[in-house]
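**Student:** Attaching a predicted model along with its sequence, questions to come.
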Amino acid sequence: MTRALIVIDVQESFRVRPLWETISDPKIADKVNRLVRLAREAGELVVWVLHSEPGSADVFDPALGHVRLMEELERADGEPLIHKTSHNAFTTTNLQQLLTEHGIRELTVCGIRTEQCVETTARVASDLGYGVTFVVDATATNPIPHRDAPADLSNAELLADPRTLPAEEVVRRTEYALAGRFATIATVAGLEAAAQPRA
């Protein structure tokens, strides 16, 4: 086993925010489950990552109870669960030590949000020498407001603002930024097809 699946921030915190209504893939947990099944069948390590902001009094504060895996996901016995407080899954955790202990050299990454915690983790992992596969359709994100937009936009105002970067465009640009530099871009179906035994 030299590969691990890193599932990043697929947690209830996102689902309780009003912004969830604009998420690019509300059924992301289904695609993550398919990747988890593939990893387990291949005997690969599955690492679960949750974003936590203790004391923040918002949805990422563990005291409020939302910092947990989405209910559709099930962590198996022995699969590591780590909590991060930075955008990437390495800086504030023991992830690199964990991967080294297991002899992991290749990572498959997925999760929320495409251009934020998942992309940042992919970039740091690449810089640390890991081979990275970014499963683009097993990530999800939201539209991004223009830098000059008010901070308190409603979802309707966010979507109506012509300066807003649509979620689909965020995903596309992330793909372009990573491909050939920091990661190999893959899809869930492509990985499933590659895992099928040759006839």
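**Tutor:** Everything's here; your move. Residues are numbered from 1 along each chain as shown.
**Student:** use CA for all of it now, contacts and neighbours both
**Tutor:** Fine.
**Student:** Give the helix, strand or coil label for A57.
**Tutor:** coil (DSSP: H, G, I helix; E, B strand; the rest coil).
**Student:** Report the separation between it and G65.
**Tutor:** Here A57 is placed at a distance of 11 Å from G65 (CA to CA, to the nearest Å).
**Student:** try this one next to it:
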Amino acid sequence: MNELNEALLVIDSQKVYASEGSELYVQDYKAVVENINKLIQLFQKQGKPIIYIRHMHNSRKDSGRMFDYVGEELEVGFLEGTADIEYIEELEIVDEIPEVIKRRYSAFEGTSLETVLKEKGADCVVITGFMTNYCCEATARQAHDKDYFVKFILDATGAPELPDLSEEDIRKNTAANISFGFGNVISTAEYIQQNI
């Protein structure tokens, strides 16, 4: 395989996942963000593209079918103008880095992401962020279907626990889904070791 032109996707690293009162609180969000920051620093040092992706809605009316299957209606956040959509304080923000706003799970759906990737000459996406099993996995699957190579950095993604699944179980399930057909699943340390 020829050398890949990679772009780091920092997906939905927003305060809704770092606020203890939130229904989407991720207990180990600090460790996840620490790993994301290591990758941001590496990509910045190597001059590789970084793209921040933010999930945001103007109202519940622009969310399509996203929240149809969650049972009773949740106060989930992501509304424009609320603190929930701001980036997590610990996240390293690099000036003049493109930001893509999304309104669906996949960062490709209805956004400018593919245009930005083409402008950057990227043929491989390196997936990080929140939530492991929704936005990160959906983006990885759609990236694969659009013929991008996918590297999924498992410990640089996070998700709130589900009633029957711990965060670690969620990661294992997503890793199994991705690695058997959609991309390479590796850790932050493995990725850094392969790219220094």
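**Tutor:** That came through, no problem. Please read these numbers as outputs of a predicted model, since none were measured by experiment.
**Student:** Give me the TM-score for this pair.
**Tutor:** TM-score for the superposed pair, counting by TM-score structural alignment, normalised by the length of the second structure: 0.84. Supporting figures: 178 aligned residues with a CA RMSD of 1.8 Å.
**Student:** remind me, longest helix of the first structure?
**Tutor:** helix 28-41 (DSSP state H).
**Student:** Centroid-nearest residue for the second structure?
**Tutor:** Nearest residue to the geometric centre of the second structure (CA atoms, centre = their mean): I11, 2.8 Å.
**Student:** which one in the first structure is aligned with that one?
**Tutor:** In the first structure, the residue matched to I11 of the second structure (TM-score structural alignment) is I8.
**Student:** correct me, but that match touches T108?
**Tutor:** No - I8 of the first structure lies out of contact with T108 (CA atoms under 8 Å); the separation is 10.6 Å.
**Student:** Please identify every residue contacting each of these two.
**Tutor:** By CA atoms under 8 Å, 6 or more residues apart in numbering, I8 of the first structure and T108 have no common neighbours.
**Student:** what about I88 of the second structure, neighbour count?
**Tutor:** For I88 of the second structure, the tally of surrounding residues (other CA atoms under 10 Å) stands at 21.
**Student:** The strand ranked longest in the second structure maps to which residues in the first structure?
**Tutor:** Ranked by number of residues, the top strand in the second structure under DSSP state E is strand 149-158. On the first structure, the counterpart of strand 149-158 of the second structure by TM-score structural alignment is residues 131-140.
**Student:** just to revisit the earlier point, so which bit of the second structure is the longest helix of the first structure matched to?
**Tutor:** Going by TM-score structural alignment: helix 28-41 of the first structure matches residues 32-45.
**Student:** Mean distance of the matching stretch to its aligned residues in the first structure, please.
**Tutor:** Once superposed with the first structure, the aligned residues differ from stretch 32-45 of the second structure by a mean of 0.9 Å; criterion: mean CA distance after the TM-score superposition for the first structure.
**Student:** for that stretch, the distance to its chain's centre please.
**Tutor:** 13 Å (CA atoms, centre = their mean, to the nearest Å).
**Student:** what sits up against it?
**Tutor:** 8, 10, 13, 49-50, 90-92, 128-129, 155-158, 188, 192.
**Student:** cool, stretch 105-120 of the first structure as well?
**Tutor:** Residues outside stretch 105-120 of the first structure that contact it (CA under 8 Å, 6+ apart): 2-10, 28, 32, 87-89, 99, 122, 129-136, 138-142, 170-171, 174, 178.
**Student:** Over in the second structure, find the residue span it aligns onto.
**Tutor:** Counting by TM-score structural alignment, stretch 105-120 of the first structure falls onto residues 123-138 of the second structure.
**Student:** what about the matching stretch, how long is it end to end?
**Tutor:** The first-to-last residue distance of stretch 123-138 of the second structure comes to 18 Å (CA to CA).
**Student:** Might you report the residue contacts of L99 of the first structure?
**Tutor:** 4, 105.
**Student:** in a helix, that's where it is, yeah?
**Tutor:** Yes - assigned with three-state DSSP, L99 of the first structure falls within a helix.
**Student:** any idea how far L50 of the first structure is from the alignment partner in the first structure of L79 of the second structure?
**Tutor:** Alignment note: L79 of the second structure maps to D61 in the first structure; criterion TM-score structural alignment. To L50 of the first structure, D61 of the first structure is 11 Å away according to CA to CA.
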